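[1] Dropping a prediction and its sequence here:
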Amino acid sequence: MDVVVIETPQLGDRSYLVHDGSVALVIDPQRDIDRVERAAVKAGVRITHVAETHLHNDYVTGGLVLAEKHGADYLVNAADEVSFTRVPVTDGQVLRVGRLSVSVVATPGHTHTHLSYVVRDDRHDAGTEAVFSGGSLLYGSVGRTDLVSPGDTAKLAHDQYSSVRRLVDSATPEAALYPTHGFGSFCSIGPASHQETSTISEQAASNHALTDRDEDHFVSQLLQNITAYPAYYAHMNPLNAAGPHPAILDVPDSVDAKELGRRLRAGEWVVDLRHRVAFAESHFQGSVSFEYGRGDNFTSYLGWVIPWNQPLTLLGPLGEVEKAIRDLARIGIDSPDAAVGPEAAVLNVGALAPESPQASYLHGDWSLLLREREPADVVLDVRRPDEFEASHVVGALNIPVYELLGKITELPDARIWVHCATGYRASVAASLLDRAGREVVLINARFRDAAGIGIETTQP
């Protein structure tokens, strides 16, 4: 048995191609299935089965499209209410994929109908095993249990506690563990590990979901660790249950200067993908900054902040626009209305629209705040509430970036200094404030450096 890992770091997820050298099972594929297909071609195998561990809440699946394209069996829990033809599977069922046996294990917790798959290679006397746990057992923790409904959260947490134990008992201690979530995904919860690989025995010895012998204590701790998750999650499960259509990854024709100007004046969402400092120094009034390529923040935060199903224009170098379109397709944001490129045109932003680009807000580090802050100025912290509670600038206001759009009018009529943990979320927030006509200064610096230069902060 060979397992090919297909990473999607932009969402903190992994998909898997599991094969015996001839035929393959794909587990939890992302919507851009070309990556899976390339892996299959490289391995010289034919895709005969595609399986979902659950109806995903953080991305649009490519499972249905992949299965239909390759004539593969599409394995989905028989209890899931879906609008497409699938091969229904249930707890305890064993399927064959070439010489691999695939055991279906019910592991409710992340969702009510969550499944895991224990795959065994019968070629070896010892029967090497791999466990594909989706959003159940993760490296160091488990999948969050609050995505179904508030009323189900506690019960699902109890289910999660039981499910991970059942899953461990369904496999050998040496079995390799392959979760879908837990690599930065908002679908994970608790003290997730940063390790790249693990086994069932390692998790049994270290994962708090398995080492905590008090179920009520585990549930209490899990519920205390629940934090906000992206707003676009609300749309993923319905899209997946309905059966997503193929992703459209083509770059549309570039918008001309007149049309770009019209969109800006109409208040449409024009997203500038350039570096946040370049945006602060010169940008079109009304555009917003979602820097592309700095860590893995772009997809989640754009889908979280910008209202769903709104006209969207991407402004940036052609290569970044291409990547952004792929990233957004994974969360159901299809075919942005226009893309502007190539790079030479973007750098010469003044040539793109009749309006001149503006340099509308200052940016700097914490020392700028020390030197130029006036008594009436506001320090706005756009981190999550749990981050703010751990430590914050004394006297700062806290509005998470994902709530800012609806609360801008509640802010005092004063100059606003905005910061986050590293500068990324602050740059998004600063552009939203600028778009609303507020006077803003971007603190493009790490929060952890504030106290060291004399900014008064609460103690962690």
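    Arrived safely. Nothing here was measured: the structure is a model prediction, and the numbers come from that model.

[2] When you work out contacts or count neighbours from here on, use the C-alpha atoms and nothing else.
    Will do.

[3] what about Tyr161, which helix or strand?
    Under the criterion of DSSP states H and E, Tyr161 resides in helix 153-169.

[4] Against Gln160, how distant is Pro150?
    The spacing between Pro150 and Gln160, counted by C-alpha to C-alpha, to the nearest Å, is 16 Å.

[5] Okay, one more to line up with it:
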Amino acid sequence: MEPTIITIETPSLGDRSYLAHDGDVAFVVDPQRDIDRVLAAADEAGVRITDVFETHIHNDYVTGGLALARRLGARYHVNAEDEVSFGREPIRDGDVVEVSPVMRVRAIATPGHTFTHLSYAMESVTDSGATDSAVFTGGSLLFGAAGRPDLLGRDHTGNLVRHQFASIHRLVDELSESAEVLPTHGFGSFCSAGSTGGATESTIAEEKRRNPALTQTEEQWVADTLAGLDAYPAYYVHMSPANAAGPDAADLSAPERADKDTLAQRIDAGEWVVDLRTRTAFAAGHVAGTLSFGLDGQFSTYLGWLIPWEARVTLLGETSEQVAEAQREMARIGLDRIAGAATGAPQDWTDRPLETLETAAFADLSQVRHHRPVHVLDVRLAGEYADGHVEGAQNVPIGELLDRFDEIPQRELWVHCGSGYRASIAASLLSARGHRVVLVDDAFDNAGAAGLPITD
């Protein structure tokens, strides 16, 4: 039987995990902490997992690899050079793992995202020999891009970016053009350097045609890659130590119920009480002092970016399913300090008057600026701002907002980002601190057409 590969998506983090099987036994690559998804996929396929592989010590999520391997008694393959505090099957460049008579995995050293990064070529074995049918590339070769080389700090970026270039070339030199490319990052993940262009699948042949690392000279690619690097989420600093220590599986048991009095006390104490509804629902009516982190966007990425790491969180959702989804998202990045939760509507959460948040489009902003002075706050990344921004707008990237509150004037604020999601988070944080805020819930591409002057 030709091996089958099942993709397990985590859109909110821009990542993928994989389950590959031959109809009987299976292996897993880069599982996330909520391992029940992997177990369910294996159960549905009717296969048993014997091996778990990590491409690298991850920087953007807490792994479920160790917990999965321990639960199943599977072999846990982690680079022999990685310094970890748990038992593992050490694996090195060139090692081959016989998963089954028709399926084996070969490790390929591909430093660049980290110094010890490995990719894994899956070889299908037949009577006529073995062929590499797929390669799990982790944070090395992505769809039309590469894993970013700066997550280990500036001192290492110069070396890692050149390692990355060499690693990508090694993959295309050693693997057949028909081999599927199966990266972990690159679907909205901040671990990506460069745009993946929305691709959902690729092969070695396709990457040779379109990936800049394979169509440009090394010097040009290195220069472009370094110039394109921008900020990444603050929570990343906690991920590698957690993964090297060997994290447990996620605890997804329901949080305690928080009543109105408890919510009021926590809001008054300055705790993080997070509203999971859409930004439209939040704007229409919310509990004063609560913060808007809608589940319809990259919820865990931005919550993890902004929240003080040891802070407790109370979740407000329309349903228990919404709270459970948020809890799962948080567990993936190690945010386990959930103080409680409440469900229903804002009037179920407080006896105080509800607050609203004014929303507008860029066309409204264009009209308003003809009549009165307003302050435009752009919370996009610095690179986005540099590529084009509303003339006179102040740029405070969303990840820097808490540290730069003092720089934002006490004036009427019109807050925008690229689509409205990040701006809604920023608007709720600013409103909770007493600012008068208008949320520009609109795509930035509409700003110029609305008559606003755009400059770079």
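    Received the coordinates, thanks. These numbers were taken from a predicted model, which means no experiment stands behind them.

[6] After superposition, what is the TM-score?
    Laid over one another, the chains give 0.96 as their TM-score (TM-score structural alignment, normalised by the length of the second structure), with 450 aligned residues with a C-alpha RMSD of 1.5 Å.

[7] returning to that earlier point: more neighbours: which of Pro150 and Gln160 of the first structure?
    Each of Pro150 of the first structure and Gln160 has its neighbours counted (other C-alpha atoms under 10 Å); Gln160 has more, 29 against 10.

[8] What distance do you get for the more buried one to Asn57 of the first structure?
    Taken as C-alpha to C-alpha, the span from Gln160 of the first structure to Asn57 of the first structure is 17 Å.

[9] One more: Glu215 of the first structure?
    Distance from Glu215 of the first structure to Asn57 of the first structure, by C-alpha to C-alpha: 26 Å.

[10] now swap in Asn398 of the first structure and tell me
    Asn398 of the first structure is 27 Å from Asn57 of the first structure, by C-alpha to C-alpha.

[11] who has more neighbours, these two?
    Asn57 (24 against 21).

[12] can you tell me which residue in the second structure aligns to the more buried one?
    By TM-score structural alignment, Asn57 of the first structure lines up with Asn59 in the second structure.

[13] What's the match for Ala360 of the second structure in the first structure?
    By TM-score structural alignment, Ala360 of the second structure lines up with Gly364.

[14] so how far is Ala426 of the first structure from its match?
    Counting by C-alpha to C-alpha, the gap from Gly364 of the first structure to Ala426 of the first structure is 12 Å.

[15] all strands of the stretch 201-350 of the second structure, in order?
    Secondary structure of the stretch 201-350 of the second structure (DSSP state E, counting those that start in this stretch): strands at 272-275, 291-292, 313-317, 338-343.

[16] hey, which of those strands is tucked in deepest?
    With neighbours taken as mean count of other C-alpha atoms under 10 Å, these reach their highest mean count in strand 291-292, at a mean of 27.

[17] What strand or helix carries the match of Asn57 of the first structure?
    Using DSSP H and E, no helix or strand contains Asn59 of the second structure.

[18] Contact partners for Val323 of the second structure?
    276, 315-317, 341, 343 (C-alpha atoms under 8 Å, 6 or more residues apart in numbering).

[19] quick one on the thing from earlier: output the residue interval of the second structure matched by the helix holding Tyr161 of the first structure.
    Counting by TM-score structural alignment, helix 153-169 of the first structure corresponds to 157-173 in the second structure.

[20] same question, stretch 72-89 of the first structure
    With TM-score structural alignment applied, stretch 72-89 of the first structure matches the range 74-91 in the second structure.

[21] end-to-end on the matching stretch?
    Note: stretch 74-91 of the second structure ends 15 Å apart using C-alpha to C-alpha.

[22] do the same with stretch 280-289 of the first structure
    End-to-end distance (C-alpha to C-alpha), stretch 280-289 of the first structure: 9 Å.

[23] Could you work out which of the strands of the stretch 201-350 of the second structure reaches nearest to Thr50 of the second structure?
    Closest approach to Thr50 of the second structure among the strands of the stretch 201-350 of the second structure is made by strand 338-343 (33.6 Å; C-alpha to C-alpha).

[24] and the closest one, what does it pack onto?
    strand 313-317, helix 320-331 (3 or more C-alpha pairs under 8 Å, 6 or more residues apart in numbering; DSSP states H and E).

[25] Now for the match of Asn57 of the first structure: which residues touch it?
    Asn59 of the second structure touches 151, 191, 236-240, counting by C-alpha under 8 Å, 6+ apart.

[26] Distance-wise, check it relative to Ser12 of the second structure.
    15 Å.

[27] got it, and Glu98 of the second structure?
    From Glu98 of the second structure across to Ser12 of the second structure, the span is 34 Å (C-alpha to C-alpha).

[28] Go through stretch 252-271 of the first structure and flag the buried ones.
    By 16 or more other C-alpha atoms under 10 Å, the buried positions in stretch 252-271 of the first structure come out as 254-255, 260-261, 263-264, 268-271.

[29] mind putting those residues in CSV, distance to Ala51 of the first structure included?
    Formatted as CSV, these follow (distance: C-alpha to C-alpha, whole Å):
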residue, distance to Ala51 of the first structure
Ser254, 38
Val255, 40
Leu260, 43
Gly261, 46
Arg263, 42
Leu264, 43
Glu268, 39
Trp269, 36
Val270, 37
Val271, 35
